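Asks: One predicted model, sequence on top.
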Amino acid sequence: MAAEQETAKGVDALIARLRHDGVAAGTAEAERLVADAQAEAARIVADAEDAADRTRAEAKRAADRYARAGEEALNTAMRDAVLTMKSTLMAQFEQDVQRMVSAEMSDPEMLRRMVLELVGRAGQAASVGEGASVILPAEVVGPEAITANADDIQSGALTKYVLGLAQEKLKAGVTLYAASDLHGGIRARAGDDGVALDLSDQAIAALLMQHLQPRFRAVLEGVIK
């Protein structure tokens, strides 16, 4: 009987130890699994945060690139617009100068004074020599004057009354001509091989633009940045 009791106690003790050891082992395994799960979760969270940081950084870089590209495009467009405006204003200014000069130098009275200044007997300015020719705009001379000189139509010479100038008012040998390609001002030549003088509206306007263009450009640079 005593032996059986001892055996029963040993079995109970073994069962209790096994139960204790099993619970401890299970608890340890559970704790290990929990720790592994937590570590894995932490790694996943860290990877996700890194990926999110990379995504945000790339998005910021892309946004910066787009912003720079947009700013550069805007600056280029503004620069082109300014250049176009300056070019347009310069061309308009040149046209205005040409128009004003043409209007002034198409005036018959102005042409008359120019002819007298050049070849008049009054000696107000240096005259051209014998055999000189003075070319006037045909549209200013008018069809009546050209018709009145029909006897000289082959040579184009206007040896009679033109712009209120009779031939006797001019120096001997000076002949007036009309040219359809001249719209304002006059041209003169001292003989066939002599010095040519271009006082046409285009030549005067070009000379004025050489003087005025740098100043007008400086004004544009100061006003339009």
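Replies: Received the coordinates, thanks. Computed from a prediction, not measured in an experiment: that's the story for all the values here.
Asks: contacts and neighbour counts: CA atoms only from here.
Replies: OK.
Asks: Looking at this structure, which helix is longest?
Replies: Longest among the helix segments of the chain by residue count, using DSSP state H, is helix 2-105.
Asks: just checking, next helix/strand downstream of that helix?
Replies: helix 108-119 (DSSP states H and E).
Asks: and the closest residue to Ala190 other than its chain neighbours, how many neighbours does it have?
Replies: In this structure, Ala190 finds its nearest non-sequential neighbour in Ala132, 4.2 Å apart by C-alpha to C-alpha, 6 or more residues apart in numbering. Around Ala132 there are 22 other residues, counting by other C-alpha atoms under 10 Å.
Asks: From Ile15, how far out is Gln5?
Replies: Distance of Gln5 to Ile15, given as C-alpha to C-alpha, to the nearest Å: 15 Å.
Asks: residues touching the residue nearest to Ala190, list them.
Replies: 173-175, 188-192 (C-alpha atoms under 8 Å, 6 or more residues apart in numbering).
Asks: swap the cut-off to 6 Å and go again
Replies: By C-alpha atoms under 6 Å, 6 or more residues apart in numbering, the contact set of Ala132 is 174, 189-191.
Asks: burial of Gln95, as a residue count?
Replies: Neighbour tally, Gln95, other C-alpha under 10 Å: 13.
Asks: swap that for Leu116, sorry
Replies: Going by other C-alpha under 10 Å, the residues that sit close to Leu116 add up to 20.
Asks: Pick out the residue nearest the middle of the chain.
Replies: Leu83 (2.7 Å; C-alpha atoms, centre = their mean).
Asks: separation between it and Val97?
Replies: Counting by C-alpha to C-alpha, the gap from Leu83 to Val97 is 21 Å.
Asks: any idea which element His183 lies in?
Replies: With DSSP H and E as criterion, His183 is part of no helix or strand.
Asks: Apart from its chain neighbours, what residue comes closest to it?
Replies: Pro137 (5.2 Å).
Asks: Quick check: the one you found touching Leu182?
Replies: Yes. Counting by C-alpha atoms under 6 Å, Leu182 is a contact partner of Pro137 at 4.8 Å.
Asks: Which one of these two is surrounded by more residues?
Replies: Pro137 (23 against 19).
Asks: which residues touch that one?
Replies: 178-179, 182-184.
Asks: Going by neighbour count, which of these comes out on top?
Replies: Gly184 leads those on contacts (other C-alpha under 10 Å) with 27 neighbours.
Asks: correct me, but that one touches Asp107?
Replies: No. Contact criterion C-alpha under 6 Å: Gly184 and Asp107 do not qualify, at 8.0 Å.
Asks: Could you tell me the angle between the longest helix of the chain and helix 108-119?
Replies: Here the directions of helix 2-105 and helix 108-119 differ by 70 degrees (axes from the mean of the first three to the mean of the last three C-alpha atoms, to 10 degrees).
Asks: alright, now check it against this:
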Amino acid sequence: MRNSNESSGVADLIDRLRQQGVEAGQTQADALLEQTRLRAEQRLEDARHEAEGLLQQAREEADQTRRAGKEAVQLAVRDAILRLKSIVVEQFVDRVQRLVKRELENGDFLKQLILEIVGSSTLSAEQPAQLLLPEDVVGLEQLRANPEAVKEGTLSHFVAALTKEMLREGLEIGTLGDRSAGIRIQLRDEDVEIDLTDQAISELLLSHLVPRFRAMMEGIIQ
């Protein structure tokens, strides 16, 4: 009877130990599962934050790229407009210079200009002066040697006829010495030169016209 009781006690002990082991194992398993779940949730949260950060970074980079592209386009447009304005102004300047030169190369206009200068109070018998004409307009040596022999109707003949008396009274005829169109008057005693060449007249006109042309162009090309 005693052996039977002892056997029963041992069996109960084994059952209790087994049950405790199962419960301990279950507890550990539950704890491990909870830790795994928490780690998984944390990793998912970290991944979500990282994805949001990457998305935000991508958006910022895209915005920067768009802004940089927009600024580049605006800069290119501005440079193109500036180049266009510069080209238009250069063409305007060239046009004015060519018009002035063409007008001063016109014999009739040059005759009128010389007539205005010679007939003005600027020149007098008491004031030694030199009238400088374009080299290709007047035959200087022929005019000096024999003014009457110069062909009638030419600018040289006009100058000879107009200055015949003044040549005796101190007005000399010379050449400009360059390819300028127009005339220059040099008043020797006063060390003064009246420059009516195409360069001088163009510069004077352009100093007034170019600012106005630029202002007008600003309203057209913006």
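Replies: Yes, it's here. All figures in this text were calculated on a predicted structure; none of them were measured in a lab.
Asks: Overlay them and tell me the TM-score.
Replies: After superposition, the two chains reach a TM-score (TM-score structural alignment, normalised by the length of structure 2) of 0.83; 212 aligned residues with a C-alpha RMSD of 2.5 Å.
Asks: Which position in structure 1 pairs with Asp178 of structure 2?
Replies: The equivalent of Asp178 of structure 2 in structure 1 is Asp181 (alignment by TM-score structural alignment).
Asks: how many neighbours does that match have?
Replies: What Asp181 of structure 1 shows, counting by other C-alpha under 10 Å, is a neighbour count of 10.
Asks: again with the one 5 residues further on
Replies: The burial count assigned to Ile186 of structure 1 is 26, neighbours taken as other C-alpha under 10 Å.
Asks: Same check on Val96 of structure 2?
Replies: 19.
Asks: ok, and the closest non-adjacent residue to it?
Replies: Nearest to Val96 of structure 2 is Ser202, by C-alpha to C-alpha, 6+ apart, at 6.9 Å.
Asks: Can you classify the one you found by secondary structure?
Replies: helix (DSSP: H, G, I helix; E, B strand; the rest coil).
Asks: Pull up the gap between it and Val210 of structure 2, please.
Replies: 11 Å.
Asks: who's more crowded, the two?
Replies: Neighbours were counted for Ser202 of structure 2 and for Val210 using other C-alpha under 10 Å; Ser202 has more, 20 against 15.
Asks: Need the counterpart of the more buried one in structure 1.
Replies: In structure 1, Ser202 of structure 2 lands on Ala205 (TM-score structural alignment).
Asks: what's the burial count for the nearest residue to Thr175 of structure 1 once chain neighbours are set aside?
Replies: What sits nearest to Thr175 of structure 1 in space, not counting adjacent residues and going by C-alpha to C-alpha, 6+ apart, is Ser133, at 4.8 Å. Residues within reach of Ser133 of structure 1, counting by other C-alpha under 10 Å, total 22.
Asks: now do Ile201 of structure 2
Replies: As a measure of burial, Ile201 of structure 2 has 18 neighbours, counting by other C-alpha under 10 Å.
Asks: same thing with the one 10 residues further on?
Replies: Other residues near Pro211 of structure 2 come to 12 when the count uses other C-alpha under 10 Å.
Asks: so how far is the helix or strand containing it off the chain centroid?
Replies: Per DSSP H and E, Pro211 of structure 2 falls inside helix 198-218. Centre-to-centre, helix 198-218 of structure 2 and its host chain are 19 Å apart (C-alpha atoms, centre = their mean, to the nearest Å).
Asks: Next: stretch 24-39 of structure 2.
Replies: 74 Å.
Asks: Same check on stretch 194-210 of structure 2?
Replies: 25 Å.
Asks: do the same with stretch 179-186 of structure 2
Replies: Worked out by C-alpha atoms, centre = their mean, stretch 179-186 of structure 2 lies 35 Å from the chain centre.
Asks: who's in contact with it?
Replies: With C-alpha under 6 Å, 6+ apart, stretch 179-186 of structure 2 has contacts from 101, 104-105, 129-134, 192-198.
Asks: Restricted to buried residues, select those residues in ChimeraX.
Replies: Here is the ChimeraX command that selects the buried residues among the contacts of stretch 179-186 of structure 2 (16 or more other C-alpha atoms under 10 Å):
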select :101,104,105,129,130,131,132,133,134,196,197,198
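Asks: can you count the residues close to Asp50 of structure 1?
Replies: 12.
Asks: quick one: it and Asp64 of structure 1, what's the gap?
Replies: From Asp50 of structure 1 to Asp64 of structure 1 the distance is 21 Å (C-alpha to C-alpha).
Asks: hmm, who's touching stretch 190-206 of structure 1?
Replies: Under C-alpha under 6 Å, 6+ apart, the answer for stretch 190-206 of structure 1 is 98, 101-102, 128-129, 131-132, 184-189.
Asks: of these, closest to Val141 of structure 1?
Replies: For these, the minimum distance to Val141 of structure 1 (C-alpha to C-alpha) is 10.6 Å, reached by Gly184.
Asks: Check the gap between the counterpart of the residue nearest to Thr175 of structure 1 in structure 2 and Val192 of structure 2 for me.
Replies: Counting by TM-score structural alignment, Ser133 of structure 1 corresponds to Gln130 in structure 2. Distance, Gln130 of structure 2 to Val192 of structure 2, using C-alpha to C-alpha: 11 Å.
Asks: next one: Leu32 of structure 2
Replies: 110 Å.
Asks: coming back round to it: translate the residue nearest to the centre of structure 1 into the numbering of structure 2.
Replies: So, by TM-score structural alignment, Leu83 of structure 1 is matched to Leu82.
Asks: and what of Pro214 of structure 1?
Replies: Under TM-score structural alignment, Pro214 of structure 1 pairs with Pro211 in structure 2.
Asks: ok, now how distant is that match from Leu13 of structure 2?
Replies: 114 Å.
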